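[1] sequence plus the predicted model coming up.
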Amino acid sequence: MLRRTVLTAAAVLAVVLGVQSGAQAAPAPGAPGVGDSYYPDYGNGGYDVGHYDIRLRYHPETDRLTGTTTILATATQDLSAFNLDFALRTTSVRVDNRPATFAREGDHELVVTPARPLTAGRPTTIVVTYDDVPSSVVAAGYTAWNRTPDGALAVGQPEIAWWWYPSNDHPTDKATFDVSVLVPSGVEAISNGSPTRWAQPELRGWDRWSWRSAAPQATYLAFLAIGDFETYGDETPDGEPIITAYSTRLDPVSAAAARGSIERTSEIIDWQAGLFGPYPFGARGGVVTGPRELGFALETQTRPVYDGVAFARGSNNSLVVHELAHQWFGDSVSVRDWRDIWLNEGFASYAEWLWSEKEGEGTAAEIADYVHGVAWPADDPFWQVLPGDPGAARLFHPAVYDRGALTLHALREAVGDEDFFAVLRAWAQTHRYRDASTAEFVALAEEISGDDLGDLFRTWLYTPGRPELEVAARTVPAEPRSWARITAAHEEAHRH
């Protein structure tokens, strides 16, 4: 329905004359970045995205990708222009149903000038159309889009969105997603969340796959896996979809090992929910690529993606535990600044130690003692990398993972199990679907424990050299009711 806006005579005169009540600055361009410590030009200033609607057609034989992405956003300031993070060849941009001009700056900045300035607080609709060969596009010095023998993988961290949809590309601006992909019949197109269309014929020889992520999601966590997969669908007792997919290029033995690990996803999530609080999303599963087609595993929201080579030696439950723990630590609660990446990786690594403890394969204390005293000798350069500020070039250095996990074990030894697990649950619940910082984690740990923990975190996160580590033979209780009690008390206090 078309709504007519009725203006008073004074309001009409103000619009005609360009007069507004109170002195206001003229609209200005939005910032080309959010000012991240490591990636200052990632993300953009001046607006907040609420939803991405991504519609694509992909031609595996040529790697040609055509698409239209509709972005629903709200300006946070009056804007004469704004930036999108995007590297593909753009054919048109419309803003609020009017053609907009656009120009490229650098390798991933698309500067958009709308026909009319955007007004702070007012919703806006941005429609971008594009057509390119993503594997031929270089940005930030490389190509994140992985072309495979039968399709492609759009999976990466911290950069991947640039190669398949325009975005405000920083974890501090989460949004919901609809992803719809037209591919040749017999080819799967798998993404995050729940399926809304599953191989639905649309053209002769072409099927559409559509996915919806209803919970807020960071841009780098949106993924696309196109190719020949064996795909399985199931659901939890509550009706939550469980979708797993395995590349047909896995050898039979590796494929069996992969299934032996990934098919335990729901079991592992339910165990983690007992430690960290309710699972934050409405779908779950995993995707395994062909061997060495990706080169890593990534915690893509609701459905982690694993390189098939990870299962070449057999099952790899620890890796599955790691990526699923990220659903709480990294996905639901995201970093406010990439400098704090240990909040993702240290927590997921420590979850592996807790799983080992639960499975009777070695307690977290035993693993901490081994990592601290054997795996990384005191004179190893490992101890010179600071997990709380590793530097952009060492974002995924082993110290971020292992010393980050040791930091958490040192905290556990300092405050005891009851407070430690209460901190983890409160962290996941208090910052659910948002972003947070190391300083906030330290403050929460001090609030729940009642201890001054500044020295502990400074030593483990920000001081070169190997700290001393006291380890005790702790085991995780099977029924963590007391953790839930403390967490509930913390949440109740924050509501008042």
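    Here it is on my side, so go on.
[2] CA atoms for contacts and neighbours, from now on please.
    Fine.
[3] quick check, Gly50 in contact with Thr70.
    No. Using Cα atoms under 8 Å, Gly50 is not in contact with Thr70; the gap is 10.9 Å.
[4] compare those two and say which is more crowded by neighbours.
    Higher neighbour count among Gly50 and Thr70: Thr70, with 23 against 16, using other Cα atoms under 10 Å.
[5] that one contacts Ile54, correct?
    Yes. With contacts counted by Cα under 8 Å, Thr70 reaches Ile54, the gap being 6.5 Å.
[6] one more to weigh against that first structure:
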Amino acid sequence: MQFAGISFKTTEFAPTFTIDSVSVDNFSCTFYYSNDTLILYPNSTIQPYSLFDVSISYHGNATSGGEYRGLTNTYSSDYNQYITWTLSESFHLKEWLPCKQDLTDRLDSAWIFITVDSTCKAGSEGKLTAIVPLSNGKVRYEWKERHPIVYYLLSIAVGKYAEYNFNVHIPGLSDSLFVMNYIYKDPQCLLDNKADIERTADFLRIYSDKFGMYPFADEKYGHCQVPLGGGMEHQTMTSLGYFIHWLVAHEMAHMWFGDHITCANWQDIWINEGFASYGEYVILQNYFDQQTADITMRHFQFRGRIEPEGSIYVPFEIAWDENRIFNGNLSYKKGAALIHMIRYLCDDDSIFFYGLKQLQNIYADSVLTGADVRNLFEAITGKDFHALFDQYYYGKGYPIYNIRWFQDSTQTGWGDLSIQIEQRGSSADNNLFTIPLPFELFKQQQVETIKLTPSQNIQTFTIQTNGLKIDSIHFDP
């Protein structure tokens, strides 16, 4: 079968690039490019359902929009360094590399060859397979990523870097994991950050235990230090501005949630950012202490309450607004608080973390939605998570509770306990929340925990006390 013309959106280009030629299966072909659509007119026969190769030659300069916008060159005043680096999430890979920006269509692999001055190093994804000397004082860094990768996780970082590398043993891994760090070439930089960088080893072990084995263990994990106010989870080699523990933990968690499995669309960015934020809590709980973890979770919950009309799920009409996609209060902090609620409803940490591992197994190198997460936890627990997701994920705002309790005394002792739960939503669009609420009952040096599930905006529950006096109650301990 001969196709007279094939029209498909194979490549997006910045306007600063020019296409020189296109070939299909090594045969030159006529092409037309307009409005991000490349239309090919191949001269060779292409059979239905068969694979064919398209090669595109182009030239031009990358646009430079600054932080969060493709390719940029930035100065770090802390250590007197200039770094050229990229950040392409969500829609900016095309500004420095022609590409197909589709979350559901991963590259099956990537070779990233970077030619730089011999005084520089160049970091990227996968394994560094060669450093090739060239003429005129240049070298070529040849990186090969053999795992499938989402388009926006491709990156480069170039600078006069120093290296601080080490190997990590992870239980269950037959060989050690190589950890590679490109840091600013200033001796003070390593002195300032060495202890924080070395925490990477323990964090990798914790996540591998809780989420499943590090998914890119046959390649590496690492960091490229760049003048960035935060970090970016480039696959196998995070770009970040500093090595504070919560940032290292957040970006590393993305290797599981964001890189290995990815949101199917930007409306479900919670898959990436909510779970990575919850990774911060997991590290605090398992590496530091529970008190610090609890303080952080309360902060996450507080941040979610800053947006009384907001939902974790990004509404369709603003799904291309990057300020909304990466809203720290909703996609990140409230998203992490929702995951904590899933853990609470599982009521068994072994089941909860089994669920996280199953997400990695089922959706490996693929995409998923919030509904997929809901369905998986329903399947492994036998519980209904629809109300939780309808009210806290898709729904706006949060509940506001007014709790009253009283207990009558009788001639023979104390009567039953009455607890009245009155609630309203911060948003009029989401006014009833039906998740079980925990209470601690303090009575005669005893503490009993109960859960009450409201189904109305004002509801009174009666609890038998067997004649014991209730000294106090604690809501949502």
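    Happy to help now that I have it. Not measured: the values here are computed from a predicted model.
[7] gap between Thr449 of the second structure and Gln391 of the second structure?
    Here Thr449 of the second structure is placed at a distance of 24 Å from Gln391 of the second structure (Cα to Cα, to the nearest Å).
[8] out of these two, which sits in the busier spot?
    Gln391 (21 against 13).
[9] can you list contacts of stretch 436-445 of the first structure?
    333-337, 340, 343, 388, 420, 423, 427, 453-454, 457 (Cα atoms under 8 Å, 6 or more residues apart in numbering).
[10] one more time with 10 Å, if that's ok
    Contact with stretch 436-445 of the first structure is made by 172, 330, 333-343, 388, 411, 415, 419-420, 422-424, 426-427, 430-431, 446-447, 449-454, 456-457, 461, 490, as judged by Cα atoms under 10 Å, 6 or more residues apart in numbering.
[11] please convert the buried members of those residues into ChimeraX selection syntax.
    Buried residues within the contacts of stretch 436-445 of the first structure, by 16 or more other Cα atoms under 10 Å, are selected in ChimeraX with:
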select :172,330,333,334,335,336,337,338,339,340,341,342,343,388,411,415,419,420,422,423,424,426,427,430,431,446,449,453,456,457,461,490
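[12] so the counterpart of Trp355 of the first structure in the second structure, which of the three states?
    Aligned counterpart of Trp355 of the first structure in the second structure: Ile283 (TM-score structural alignment). Three-state secondary structure (criterion: DSSP: H, G, I helix; E, B strand; the rest coil) places Ile283 of the second structure in helix.
[13] hmm, back to that, shared neighbours, Thr70 and Ile54 of the first structure?
    Val127, Val128, Tyr165, Pro166, Asp178.
[14] which one of these is nearest to Val95 of the first structure?
    Val127 (6.5 Å; Cα to Cα).
[15] aligned to the closest one, what sits in the second structure?
    With TM-score structural alignment as the criterion, Val127 of the first structure matches Ser55.
[16] please name the residues that touch its match.
    Contacts of Ser55 of the second structure by Cα under 10 Å, 6+ apart are Ser21, Val22, Ser23, Val24, Asp25, Asn26, Phe27, Ser28.
[17] out of those residues, which are inside strands?
    Judged by DSSP state E, the subset of these located in strands is Ser21, Val22, Ser23, Val24, Phe27, Ser28.
[18] how many neighbours does the last one have?
    By the criterion of other Cα under 10 Å, Ser28 of the second structure has 16 neighbours.
[19] please pull up the equivalent of it in the first structure.
    In the first structure, Ser28 of the second structure lands on Pro99 (TM-score structural alignment).
[20] any idea how far Ile71 of the first structure is from the residue lying closest to that match once chain neighbours are set aside?
    In space, and not counting its chain neighbours, Pro99 of the first structure is closest to Val93: 6.1 Å by Cα to Cα, 6 or more residues apart in numbering. Using Cα to Cα, Val93 of the first structure is found at 11 Å from Ile71 of the first structure.
[21] what lines up with Gln272 of the first structure in the second structure?
    In the second structure, the residue matched to Gln272 of the first structure (TM-score structural alignment) is Tyr207.
[22] surely its match forms part of a strand?
    No. Counting by three-state DSSP, Tyr207 of the second structure is not part of a strand but helix.
[23] hmm, which of the ones in strands among the contacts of Ser55 of the second structure are the buried ones?
    Among those, those scoring as buried are Val22, Ser23, Val24, Ser28 (criterion: 16+ other Cα under 10 Å).
[24] to which residue of the first structure is Ile450 of the second structure aligned?
    For Ile450 of the second structure, no residue is aligned by TM-score structural alignment.
[25] so Ile450 of the second structure touches Pro438, yeah?
    Yes. Using Cα atoms under 10 Å, Ile450 of the second structure is in contact with Pro438, at 5.8 Å.
[26] these two: which is more packed in?
    With neighbours defined as other Cα under 10 Å, Ile450 of the second structure and Pro438 compare such that Pro438 has more, 15 against 12.
[27] excluding its backbone neighbours, what's nearest the spatially most central residue of the second structure?
    Nearest to the mean C-alpha position of the second structure, counting by Cα atoms, centre = their mean, stands Asn272 at 2.6 Å. Nearest non-adjacent residue to Asn272 of the second structure, counting by Cα to Cα, 6+ apart: Gly258, 4.4 Å away.
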